[in-house]
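>>> This is the structure alone, sequence omitted:
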């Protein structure tokens, strides 16, 4: 079936759905498959729940003309998203990187939405399914689209770029994330740089933080818009950065006091400033957008619970983001500091070494109490009196009443699978 024909079905619908339990009236249901599910089996249920059409890829589930049979439902979804993107008069910014993608995306949205009808990836729907769904949420009224692209192996960013066809791109950083899939740090750099390759081959533009020497070098021959700290030759020169503990930056005649914790978030803010200025958002509106952005969803949140102050950064973790969060935590002038750190996942053969490095990184900070949680950290336990090691969260939970004193300042960080936000219920 031709893409244009499927697109006509999409135009008659009220939007895309991939879960038959979340159908809204006149949705176009797409029957996707996974290791443990087959969406074709739920196509009839989707129609009964209000879907107008259902895209399927197994002939036995085609009952009538409301069921659209294709060779592969996922490919059809991706092709549909690409076709839709090319019908819209819209500027798309593609965003990837090892750390900070979602926060940066939200900051860029906070700035651009001050001037344009802007839509962006919802949550972290940034994979081979999420990117098409993001594109299909854009419509003729959308002026700016921000598409977050995640990846855990080579060629994935390349494929996502082919679908969304970004006009601009930004890579937050190259860090030690998804090392197992990428095959090490060099693999991460190569995989994320597929965004640069797409933009270069299509004569498009990149935003670059020139303080990052690797990114600066990789983009020297590309069309680029640059920013940096004390870098007067750049398009945007950030003249001051402070964390106390919230990030404050200054550029030109403007001071922005954010609600974000940690020096590592300064670059995310600086990127949003740069992108806003390139698209003609005034300094006043950039300031308004960024100062009114409040982090949520366990990302760099500063909370208070009873007598304790908490940096909750438990959405995800890898060696790079953990190192940055701890470096910031060490520098904060607070009393009774406690770090609750969970295992870092998807590190492959480098997992043991990276967990050991992190324990060693904390070793000489005797003024801080460290609680390491998870089997990977537990394998590197030691007798340091300010460090405790728990193989499971349940073990930590059992010991918790004796672990945290009142008026403590806590950092809570670990991979998503550790669900360390559960610590809040113990306080």
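Cool, got the structure. Keep in mind that this is a model prediction, so the values were computed, not measured. Numbers count the residues shown, from 1 in each chain.

>>> going forward, measure contacts and count neighbours with C-alpha atoms only.
Fine.

>>> which stretches of the stretch 301-427 of the chain form helices?
With helices called from DSSP state H, counting those that start in this stretch, the stretch 301-427 of the chain shows them at 319-331, 351-362, 375-378, 393-399.

>>> also this one, for the comparison:
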């Protein structure tokens, strides 16, 4: 079997990694991963035919020639290769996790740092046990700072990802009611996310913390962190900020003890204020001046259906349907209620991975929405549908049923919040808005 060092020598000559035979590029290394319903070992020969330089497999019967590199376990080999590559990189690596705002924060931090440095940031949300190794292996030798997003839906996952990412700096955006099923409740969420703090403590890393968040302060105290850089709304922080406006786009005033500044962004949603402040704090830590920091924030355009304001022919839509959990759903509802518009509608889809908490969390969102002054509320999905006879609003079991309604009764000249879990595929409703 091939060793990690031998595999790394192949990687240095063929630094493109693929895990999907549909995306084979000439000269890549194909890792034949296994899943519940697939075994990519069976496609090793096909990957070579398509141009892969090597295929990494863990079933000897598929080793047809010298291009087939046999390992004990393909996933472990991928992760070990990423760990080995990470050790060769003598650069700051910022590990980033949290219940909400991970991807937006990662993009903002990268947008700021890229004003001065050659940066790498996780592409999209490749933030799991496969995506993080792929991200690390995409970091080239000329990169000066990397920002790696780490996601998790159960305990010990962040711990694993930290062994691959090996962050020198870290930030937890927040902790909220997300992936409650896998984490075993909110206390489990806190414990799971705090694994980043534990790693940073054990490896003498720096931690950026929102001092306004009591949960993060509690978790940092428990971890015994010492290299802390604070941001928040009060005096005494390295970066102090205030929300100047959020209707519809966010404008922030901030100071780093010496210089006061203000910045207008293209982000909507007051809940993004803390994400913006974290990017300012990290940019300031890496010796960037206010002009550079503000330029990165101003030029950032959200394009990932997270807090993205989109104007259609008929309405203005807050596209926030990449994912949803009770914390982010509640924040989105609070946000639309304070935005200026003559008519406002919320279209909300089910929230997934809540386990035993699902019923009560959906009920709380229904009650919050029903008490708001929105002109209309549309709930979609089986979890919300269970409350159709108990609260005001329109209820549909599927997006297709909601689409049929919107087609028959078009919405015009409204501010529309479109939010739900990724699995609800609410993007299918955009053409009717």
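Everything's here; your move. Note that this is a predicted model, so its numbers are computed, not measured.

>>> before we move on, the earlier item: pick the most deeply packed of the helices of the stretch 301-427 of the first structure.
Ranked by mean neighbour count, the helices of the stretch 301-427 of the first structure are led by helix 375-378 with a mean of 20 (mean count of other C-alpha atoms under 10 Å).

>>> Mean deviation, that helix versus the second structure?
Superposed on the second structure, helix 375-378 of the first structure shows a mean distance to its aligned partners of 0.4 Å (mean C-alpha distance after the TM-score superposition for the first structure).

>>> Which stretch of the second structure lines up against that helix?
Under TM-score structural alignment, the match for helix 375-378 of the first structure in the second structure covers residues 382-385.

>>> Can you give the distance of that stretch from its chain's centre?
When distances are taken as C-alpha atoms, centre = their mean, to the nearest Å, stretch 382-385 of the second structure is centred 25 Å away from the chain's centroid.

>>> residues in contact with that stretch?
349-351, 358-359, 362-363, 366, 379, 395-398 (C-alpha atoms under 8 Å, 6 or more residues apart in numbering).

>>> quick one: terminal-to-terminal distance for stretch 180-193 of the second structure?
Stretch 180-193 of the second structure stretches 12 Å from its first residue to its last (C-alpha to C-alpha, to the nearest Å).

>>> Residue 306 of the second structure versus the residue most central in space within the second structure, what's the distance?
Centroid-nearest residue in the second structure, with C-alpha atoms, centre = their mean: residue 103, separated by 3.1 Å. Distance, residue 103 of the second structure to residue 306 of the second structure, using C-alpha to C-alpha: 9 Å.

>>> Also residue 172 of the second structure?
Distance, residue 172 of the second structure to residue 306 of the second structure, by C-alpha to C-alpha: 18 Å.

>>> Mind checking which of the two has more residues around it?
Legend: neighbour count by other C-alpha atoms under 10 Å for residue 172 of the second structure and residue 306, higher for residue 172 (25 against 20).

>>> could you check the distance from the more buried one over to residue 201 of the second structure?
Separation of residue 172 of the second structure from residue 201 of the second structure (C-alpha to C-alpha): 14 Å.

>>> quick revisit: with distance to residue 211 of the first structure as new columns, can the helices of the stretch 301-427 of the first structure be given to me in CSV?
Listed next are the helices of the stretch 301-427 of the first structure as CSV, based on distance: least, C-alpha to C-alpha, whole Å:
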stretch, distance to residue 211 of the first structure
helix 319-331, 16
helix 351-362, 24
helix 375-378, 32
helix 393-399, 38
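
>>> which ones are touching the residue nearest to the centre of the second structure?
Taking C-alpha under 8 Å, 6+ apart, one finds 124-125, 149 in contact with residue 103 of the second structure.

>>> Let's see the PyMOL selection covering just the buried ones among these.
To isolate the buried members of the contacts of residue 103 of the second structure in PyMOL, using 16 or more other C-alpha atoms under 10 Å:
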select buried, resi 125+149
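
>>> Many thanks, have a good one.
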